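Visitor: Fold the following and give me the result.
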Amino acid sequence: MLPLLTPEQMRRADMAAIECGVPSLVLMENAARSAADILQKWLQPPSASSPTVLIACGSGNNGGDGFALARHLACRGWKVMVWWTGSREQMSPETLTNLTALEGLGIPTHHLPPGQLPPPPPPAEVVVDALLGIGARPPLRSDVLPILRVLGSLPARRVALDVPTGLNAETGEADPEAFRAELTITMFAAKTGLFLNEGWHLCGRVEVASLGVPLNLAAAHADTWALEWDDIRQRFPLRPRISTKFDYGRVGIIAGSAMMAGAAALAANAAIRSGAGLVYLYTAGRIHSAVLPEVIARQLPSTPEGWLAAEALPLLHELLERVDALVLGPGIGVAAVPVVAELLRSIPERLPTVIDADALRAITPDSRIPSLWVLTPHIGEFARMTGEDRSHVARHAPWLARQWAQRWGGVLLLKHVPTIITDGKRSYWNL
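Guide: Prediction:
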């Protein structure tokens, strides 16, 4: 798993590295060297033997990263031009050291005082945005806008250091004129805002530059993680040659109705393909022809309209005693919610249970659920369950998901971009 940090968590991780004895100037140097490696590899093969790059730097530490990157690229034969804004008095010692080094080495730099328009830009194959770092929030300052407009007008590849200027590194909200990158080289660990809201559109490909310290320093400050393929593979170990279906669990699926038999088929087939040994499908609808023959399917008593009927409850109670995990809800329809609400009171707390689709209508803002239950709403269902405004949910999904998971208990899997899985304490995102 990869740690995803907020700006505040990133500051604490930086301080932890410094407290371990790694000076801030060394961290900046390592970040710039790693960024140069990433940039050079990304541009391969370059259109010219000596690529030309224009780097726009601010006076904060993001600008310091840009100054150091300029030096490393110049050492590799790149033709480098640096624009910088702000003042030397605003710079940290590390940022000022790297600007002074550029000037001492004769690498071209041009200062842009506040209110002064940028000069005609040189022809550049790549432009790099190192204007504002993770501490900046929209709206953009007036002194930065003219520079961004010039950078955006150039027919060049676009790269952002740490985060694109104009993007909130925590929430992914952005100024309308934020820098739009093809590649974002973020420092030490990815930031949450790169994968939320406008972050998806502004960051392009995201690569993480090393600060030359172990990643566990960043991980120690994270409460949000991005899932990787290896995290999933580890949960599907190789099976012993001598084993049978009875060794791999029994899944019960209560799904479907006369109008939505396909939902039951999809759920049952997915359970088979995920590796369950025995899958029991109990459905009020017809058994769809797409249901795999391995599925043990049973039709339940239904209403004249084809919805799950209360007369099915004794059979469902028997199913609860037979299975090791339960899926409840796909395709059951709104009319079945009273039966679902009654059934929920009978599910043993020991039984891992996924509640999906219209079964979620039985969950209210005041509900409390066992720790082994998983609620799987999409944004619209989640808004209905909580009474929150849908657009508010869409823009603040990670924080609302964590808040409501704490309130309900259990696990919440919010189907969004990204998919958010949380128990209220830690969150895992499927990017």
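
Visitor: alpha carbons only for contacts and neighbour counts from here, please
Guide: Fine.

Visitor: I'd like the distance from the top helix by length along the chain to the chain centre, please.
Guide: The longest helix of the chain (DSSP state H) is helix 24-43. Taking C-alpha atoms, centre = their mean, to the nearest Å, one finds helix 24-43 lying 24 Å from the centre of the chain it belongs to.

Visitor: Show me what that helix is packed up against.
Guide: Using 3 or more C-alpha pairs under 8 Å, 6 or more residues apart in numbering; DSSP states H and E, the elements in contact with helix 24-43 are helix 61-75, helix 93-105, strand 183-187, strand 205-209.

Visitor: any chance of these in CSV, plus mean neighbour count and distance to A394?
Guide: Converted to CSV, those look like this (neighbours: other C-alpha atoms under 10 Å; distance: least, C-alpha to C-alpha, whole Å):
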stretch, mean neighbour count, distance to A394
helix 61-75, 25, 30
helix 93-105, 17, 38
strand 183-187, 26, 24
strand 205-209, 20, 22
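
Visitor: Next, the second sequence, to be compared with the first:
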Amino acid sequence: MVKVDRDAAVSGISSFGLMRAAGHAVAASALRHYPEATRFVCLCGLGNNGGDALIAAAALAGSGARVAVYLMGDPARFTGDAARAFAAVSIPHQPLDTYVPTIGDVVIDGLFGAGLSRAVSSDVAALMRTVTDLTLPVIAIDLPSGVDGRSGQVLGESFQAAQTVTFMTRKPGHLLLPGRTLCGVLQVINIGIPARIVTSHRASLVENTAALWHKAVQVLDPAAHKYRRGHLIVFSGAAPSSGAARMSATAGLSAGAGLVTMVAPTEALPTLAAHLTAIMLRPVDTDEMLSDLVKDTRLNAFVLGPGFGAPDRARRYVAALSDRSLVLDADGITAFRDDPQFLFAAFRGPVRLVLTPHDGEFSRLFPDLAADTALSKIDRATIAAERSNAVIILKGSDTVISEPNGRVAINANAPPWLATAGSGDVLAGIVGAHLAQGMPPFEAATSAVWRHGVAGNKAGEGMTAENLLRAIRPLPRMPSSLARP
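Guide: This next block holds a predicted model:
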């Protein structure tokens, strides 16, 4: 956005005009949401966010509202448009450390914005805590002060905003946790920068929505048979731990794979047969039996890891599948903790591996990235994808999906109750089904994560993984007139 602002000015657009538009948008939000406010308290840093807050203060005063302005630092340090805003605002101002939060105040937070890179000072942190303790409404300009716009992490302390007003586009901190929960209701305001300038600086980073992957969703051919819809293989471990793999297999069938076969040791087959009907079973007890299995080119995709155990066997199986589309989850990931490079080397070339770690599993394959606190979740997923030549689904309430060429999606539709036993197994099966149907790995992963979130919302709070399976719904499909040939 710094580059966007710069290019907008170079193109002839008044940067102060943009600041005025931003400040007026903040004032409009304040009046719309809090007409009953006793006073609007504008907290102004010395950067452009402070300038926005000063413009908002003038607009609020002009509307007849009671307004107080508090500055964080010497006003002589204002520069550029912020200095111009300060000169244009005739409202008396006071030092920030003299502000005493009072019931009835609505706080306009213009202290730091999205560019904060270090922890807030102890006096500002104390003020934030007081405002929070009094449950005063906070309208944040761009981002709640204290939230890192790049990572969504809190740098020491932050405001808990009721409303956040940002401009032209969202920032990563609006979607990544805990920033997302600290923003309150997010408003994205167009302040007049042409779309061509904004899009020219857009990174390969988006929110995960249907617009990202809908072209990869195939319209069903009325004449299609089950093999045309893909054949998914899910590997099971021993009978006592086979429940996780059964979840994955059932999810794969529910998500649209034409056929699903569970591959398991012979001793586990009676247990599997007692629980499954539409899913086929096949015994594999030796590497030779596995070799015979993978000779069948109709088998489109594989899922290995849920409840699998047996790390030595997992490593051998993965090596045998290195030229196939594979979702590696749970025990399959952990099996490579002592030699992740072996896994990465096996899947060089076209991307065909999808890794689905939660933070703990991620640290087993990428301990250096997990330990580096300077990296955001986006950074970790991006570097891991490039290193492993795999699509990474770094799970959580703010799941990040990344592929080796740098494309990244942040998922924001998952309810917190998806954090339950078996939920990840269901996700692995959905990804496998999408791969089996021919979707590219990144689109298979992003659409599966989105679909998983939709199912979680449909199942509702208190759901179990079994409820989640029943809540899987079809993906949005393009109209047939728009379908690719």
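
Visitor: quick one: TM-score?
Guide: Once the chains are laid over each other, their TM-score by TM-score structural alignment, normalised by the length of structure 1 reads 0.81; 399 aligned residues with a C-alpha RMSD of 3.1 Å.

Visitor: May I see the helices and strands packed on helix 24-43 of structure 1 organised as JSON lines, with distance to L112 of structure 1 added?
Guide: Listed next are the helices and strands packed on helix 24-43 of structure 1 as JSON lines, based on distance: least, C-alpha to C-alpha, whole Å:
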{"stretch": "helix 61-75", "distance to L112 of structure 1": "13"}
{"stretch": "helix 93-105", "distance to L112 of structure 1": "14"}
{"stretch": "strand 183-187", "distance to L112 of structure 1": "24"}
{"stretch": "strand 205-209", "distance to L112 of structure 1": "28"}
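
Visitor: mind checking which of those is nearest A160 of structure 1?
Guide: strand 183-187 (4.7 Å; C-alpha to C-alpha).

Visitor: Which among the helices and strands packed on helix 24-43 of structure 1 is found nearest to P338 of structure 1?
Guide: Here strand 205-209 is closest among these (C-alpha to C-alpha), at 46.7 Å.

Visitor: That closest one vs structure 2 - mean distance after superposition?
Guide: Strand 205-209 of structure 1: mean distance to aligned residues in structure 2 after superposition is 2.9 Å, counting by mean C-alpha distance after the TM-score superposition for structure 1.

Visitor: In structure 2, point out the residues matching that strand.
Guide: Mapping strand 205-209 of structure 1 onto structure 2 (TM-score structural alignment) gives residues 185-189.

Visitor: Also stretch 20-32 of structure 1?
Guide: Using TM-score structural alignment, stretch 20-32 of structure 1 pairs with 11-23 in structure 2.

Visitor: check contacts around D324 of structure 1.
Guide: By C-alpha atoms under 8 Å, 6 or more residues apart in numbering, the residues touching D324 of structure 1 are 249-252, 351-352.

Visitor: Closest one to A383 of structure 1 out of the residues you listed, please.
Guide: For the contacts of D324 of structure 1, the nearest to A383 of structure 1 is P352 (24.2 Å; C-alpha to C-alpha).

Visitor: Identify the residue of structure 2 aligned to that closest one.
Guide: Aligned partner of P352 of structure 1 by TM-score structural alignment: S325.

Visitor: neighbours of its match, just the number please.
Guide: 24 (other C-alpha atoms under 10 Å).

Visitor: I would like the residues contacting stretch 95-108 of structure 2, please.
Guide: Contacts of stretch 95-108 of structure 2 (C-alpha under 8 Å, 6+ apart): 34, 37-43, 53, 70-73, 123, 130-131, 134, 136-141.

Visitor: Could I have the buried ones of the residues you listed as PyMOL selection syntax?
Guide: Provided next is the PyMOL selection string for whichever of these are buried by 16 or more other C-alpha atoms under 10 Å:
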select buried, resi 37+39+40+41+42+43+53+70+71+72+130+131+136+137+138+139+140+141
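
Visitor: Which of the contacts of stretch 95-108 of structure 2 fall within strands?
Guide: 39-43, 70-71, 138-141 (DSSP state E).

Visitor: Widest-spaced pair of these?
Guide: R39 and I141, at 17.6 Å, using C-alpha to C-alpha across those.

Visitor: mind listing the strands for the stretch 201-350 of structure 1?
Guide: In the stretch 201-350 of structure 1, the strands defined using DSSP state E, counting those that start in this stretch lie at 205-209, 224-226, 250-254, 278-283, 296-299, 325-328.

Visitor: which one of the ones you listed lies closest to L2 of structure 1?
Guide: strand 224-226 (5.0 Å).

Visitor: how about that closest one, which residues of structure 2 does it hit?
Guide: Using TM-score structural alignment, strand 224-226 of structure 1 pairs with 205-207 in structure 2.

Visitor: Mean per-residue distance, the matching stretch versus structure 1.
Guide: Stretch 205-207 of structure 2 versus its aligned partner: 1.9 Å mean (mean C-alpha distance after the TM-score superposition for structure 1).

Visitor: residues in contact with that stretch?
Guide: By C-alpha under 8 Å, 6+ apart, stretch 205-207 of structure 2 touches 175, 407-412.

Visitor: how about 10 Å then?
Guide: 170-172, 175, 212, 378, 400-402, 406-413, 446 (C-alpha atoms under 10 Å, 6 or more residues apart in numbering).

Visitor: Which of those fall within helices?
Guide: 172, 175, 212, 378, 446.

Visitor: show me what contacts the residue nearest the centre of structure 2?
Guide: For structure 2, I410 is the residue whose C-alpha lies nearest the centre (C-alpha atoms, centre = their mean; 2.5 Å). Residues near I410 of structure 2 by C-alpha under 10 Å, 6+ apart: 172, 175-176, 205-209, 377-378, 393-394, 397-402, 446, 449-450.

Visitor: can you do 8 Å?
Guide: Taking C-alpha under 8 Å, 6+ apart, one finds 175-176, 205-208, 398-401 in contact with I410 of structure 2.

Visitor: same deal with T261 of structure 2?
Guide: Here T261 of structure 2 is in contact with 231-234, 249, 279-282 (C-alpha under 8 Å, 6+ apart).

Visitor: aligned partner of it in structure 1?
Guide: Using TM-score structural alignment, T261 of structure 2 pairs with Y280 in structure 1.

Visitor: What of N48 of structure 2?
Guide: In structure 1, N48 of structure 2 lands on N61 (TM-score structural alignment).

Visitor: Verify the contact between that match and T95 for me.
Guide: Yes - the criterion here is C-alpha atoms under 8 Å, and N61 of structure 1 meets it with T95 at 5.8 Å.

Visitor: Let me know how buried C57 of structure 1 is, in neighbour terms.
Guide: 26.

Visitor: For the residue nearest to A130 of structure 1 when sequence neighbours are not counted, list the residues it contacts.
Guide: Excluding its sequence neighbours, the residue lying closest to A130 of structure 1 (C-alpha to C-alpha, 6 or more residues apart in numbering) is C57, at 4.6 Å. Contact partners of C57 of structure 1, counting by C-alpha under 8 Å, 6+ apart, are 63-64, 66-67, 82-85, 129-132.
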